[in-house]
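# After the sequence you'll find the predicted model.
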Amino acid sequence: MPPVLILLTLLLMLGACGGEGDHRGHEVKPNSRPYMTFIKYVDANGNRKRCGGFLSPSLPLTPPGLCPLSLHISHLHSALYSSMRVILGAHNIKAQEETQQIIPVAKAIPHPDYNAENWSNDIMLLKLQRKAIRTKAVRPLKLSRANAQLKPGYVCHLAGWGRKSLHATKGTDLLQEAELTIQDDQKCKHLFHYYIKTKQICAEDPKQIQAAFKGDSGGPLVCDNRAYGVLAYGKAKSIAPGIFTKVVSFLLWIRRSMKPSNRC
């Protein structure tokens, strides 16, 4: 594997770092999800924002990064990127842990076919200013294989620092994880008018105990130790399925974007 790491992420429909974040789940063992990243920045109005993401083995570009944003493309500009910081190796985001690496974002590469009307192709690359250092607390998560598919009923996991309940007013400081089950595409199309089964995955807890809540946009849907999706959106103030961008549908675009001729 090349020694460079990348972060995987999207743009979201529900406001800055707002998509439906993570759980009613449980706290994970510190640094047991070494691929998780925490993103913080200041928006155009001076408001502090936060969201999640994950590390993945890179393609040959130095140093690239893909990370989660909950902004419409029209809001993306250089001033925003200059304020972004990616925190790797974190468990408690309020603590100055020795395992943490903080790296500024240099530039973003949004998907050229992103559609702000139906939130399709909601993915982009963020180039980091320097390469992440691989440690026990900072390790990549493999992407789904080409042509990989998940059948309804398959159990996966979602981690992040999002709100822990519908009534919480802010995200959690400690990394949490929820267990979610892949849902039938027809059910998701009924609940979400813009759902696109070829580009998105729908997952929820059938018992409606754990869920995707506000604050963990960009978090990975992990199945068999691979990233199959990236949290994109859901229904506000509801224990409804979370909609994830389907990683396998964008593998070719990721590879093309990371070719030397496309370096930024």
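Structure's in. What do you need?
# C-alpha only now, for contacts and for neighbours.
Will do.
# residue boundaries of the helices in the stretch 101-250 of the chain?
Assigned by DSSP state H, counting those that start in this stretch, the helices in the stretch 101-250 of the chain fall at 185-191.
# Now stretch 115-124: buried residues?
The neighbour-count check on stretch 115-124 (16 or more other C-alpha atoms under 10 Å) flags Trp119, Ser120, Asn121, Asp122, Ile123, Met124 as buried.
# Now for the second one: which residues touch it?
This means Ser120. Asp113, Tyr114, Ile196, Lys199 (C-alpha atoms under 8 Å, 6 or more residues apart in numbering).
# want to compare, so here's the second one:
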Amino acid sequence: MQTLLLLMAILLFPRTEAGEIIGGHEAKPHSRPYMAHLGNCGGFLVREDFVLTAAHCWRSSITVTLGAHNIKQKEETQQEILVKRAIRHPDYNNPPHWNDIMLLQLEKKAKLTAAVSLINLPSMRDKVKPGMVCSVAGWGRLAINTRGDGKLHEVEIEIQSNKKCISRYKHYNNIIQICVGDPKKIQTTFKGDSGGPLICNNMAQGIVSYGNTSAKPPRVYTRISKFLPWIKRTMRRFKLLRSQ
């Protein structure tokens, strides 16, 4: 009888896979070498001396860790670099999380290795459309009340129509934001994943921005293609000295 009850419990209440982002799985170590850990957020390396992330991840002092899989361990692949300058978009507005994008200029250039490399940014012509399946990764919570285990996790998520976010978030702006995550699936980012990249066709198309507190998708991502002029202009403006 006990065996039968145990079998029923397994069938009715299946366990989630160990090490989920929410509804995902642990990433293969260093398979996303562009990922950056900022302590409270994620980010991604777009130039040897610049990391892109969300503006709401701003803090007065930030150390970026590159080449990490398990942030609770000191891995030989890791590079810790202080942030020289945190540059939030000048029109960032919170709330309603408009223009939620920030560039972090590093104190020194990252050393590019098998575990540390750049991710491509889209062109202004590149577009994401509803139904596209993209991916996102982070070191955030594994469930609403479960902290991350220190390892990088990833999940595949689907681009949604703008109307699904317009109906849920009153400040959603489809020009500068992307609606991401099938509301019928428990697959999403959550606290601690902010600032990480939405990867579509090997390009960073979005930045994890915000969502509701229940972690139910869809959630809102910053649309990178709309900020390319600002990104390029800012990186040209702030250049490290040759001696660095």
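Thanks, I have the structure now. On a predicted model such as this, the values are computed, not experimentally measured, just so you know.
# TM-score for the pair, please.
Once superposed, chain against chain, the TM-score is 0.84 (TM-score structural alignment, normalised by the length of the second structure); 220 aligned residues with a C-alpha RMSD of 1.8 Å.
# Which one of the contacts of Ser120 of the first structure sits in the busiest neighbourhood?
Using other C-alpha atoms under 10 Å as the neighbour criterion, Ile196 leads those with 19 neighbours.
# Tell me the counterpart of that residue in the second structure.
When the second structure is aligned by TM-score structural alignment, the residue opposite Ile196 of the first structure is Asn173.
# and if you look at Asn92 of the first structure?
So Asn92 of the first structure corresponds to Asn70, using TM-score structural alignment.
# Compute the number of surrounding residues for its match.
16.
# For it, give me its contacts.
Neighbours of Asn70 of the second structure in contact, by C-alpha under 8 Å, 6+ apart: Gly150, Lys151, Leu152.
# Please report the number of neighbouring residues for the aligned partner of the first one in the first structure.
Pointing back at Gly150 of the second structure there. Matched by TM-score structural alignment, Gly150 of the second structure corresponds to Asp173 in the first structure. Number of residues near Asp173 of the first structure (other C-alpha under 10 Å) recorded here: 16.
# any idea how far the residue lying closest to Phe50 of the second structure once chain neighbours are set aside is from Asn174 of the second structure?
Of all residues not flanking Phe50 of the second structure in the chain, Gln105 sits nearest, at 4.8 Å (C-alpha to C-alpha, 6 or more residues apart in numbering). With distances taken as C-alpha to C-alpha, to the nearest Å, Gln105 of the second structure is found 28 Å from Asn174 of the second structure.
# Now for the nearest residue to Val180 of the second structure once chain neighbours are set aside: which residues touch it?
Among residues not flanking Val180 of the second structure along the chain, Ile159 sits closest, at 4.6 Å (C-alpha to C-alpha, 6+ apart). The contact partners of Ile159 of the second structure, by C-alpha under 8 Å, 6+ apart, come to Val128, Lys129, Pro130, Gly131, Met132, Val133, Cys134, Ile178, Cys179, Val180, Gly181, Asp182.
# got it, and Leu66 of the first structure?
Counting by C-alpha under 8 Å, 6+ apart, Leu66 of the first structure has contacts Ile6, Leu7, Leu8, Thr9, Met124, Leu125, Leu126, Lys127.
# residues near Ile10 of the second structure, how many?
Using other C-alpha under 10 Å, Ile10 of the second structure has 10 other residues around it.
# where does it land in three-state SS?
When classified by DSSP: H, G, I helix; E, B strand; the rest coil, Ile10 of the second structure comes out as helix.
# Which of the contacts of Asn70 of the second structure sits closest to Lys163 of the second structure?
Proximity of the contacts of Asn70 of the second structure to Lys163 of the second structure (C-alpha to C-alpha) peaks at Leu152, which lies at 31.2 Å.
# Surely the closest one is in contact with Ala27?
Yes - counting by C-alpha atoms under 8 Å, Leu152 of the second structure does reach Ala27; the two are 5.8 Å apart.
# tell me, what residue is most central in the second structure?
Nearest to the geometric centre of the second structure sits Gly196, at 1.5 Å (C-alpha atoms, centre = their mean).
# Distance check, it against His89 of the second structure.
Distance of Gly196 of the second structure to His89 of the second structure, given as C-alpha to C-alpha: 17 Å.
# The longest strand seen in the second structure: which residues count as buried?
Across the second structure, the longest stretch assigned as strand under DSSP state E is strand 79-88. Using 16+ other C-alpha under 10 Å as the test for burial, strand 79-88 of the second structure gives Gln79, Ile81, Leu82, Val83, Lys84, Arg85, Ala86, Ile87, Arg88.
# if we go to the second structure, which of the contacts of Leu66 of the first structure are intact?
Compared against the second structure with both residues aligned by TM-score structural alignment, their matches' C-alpha atoms under 8 Å, the contacts of Leu66 of the first structure retain Met124, Leu125, Leu126.
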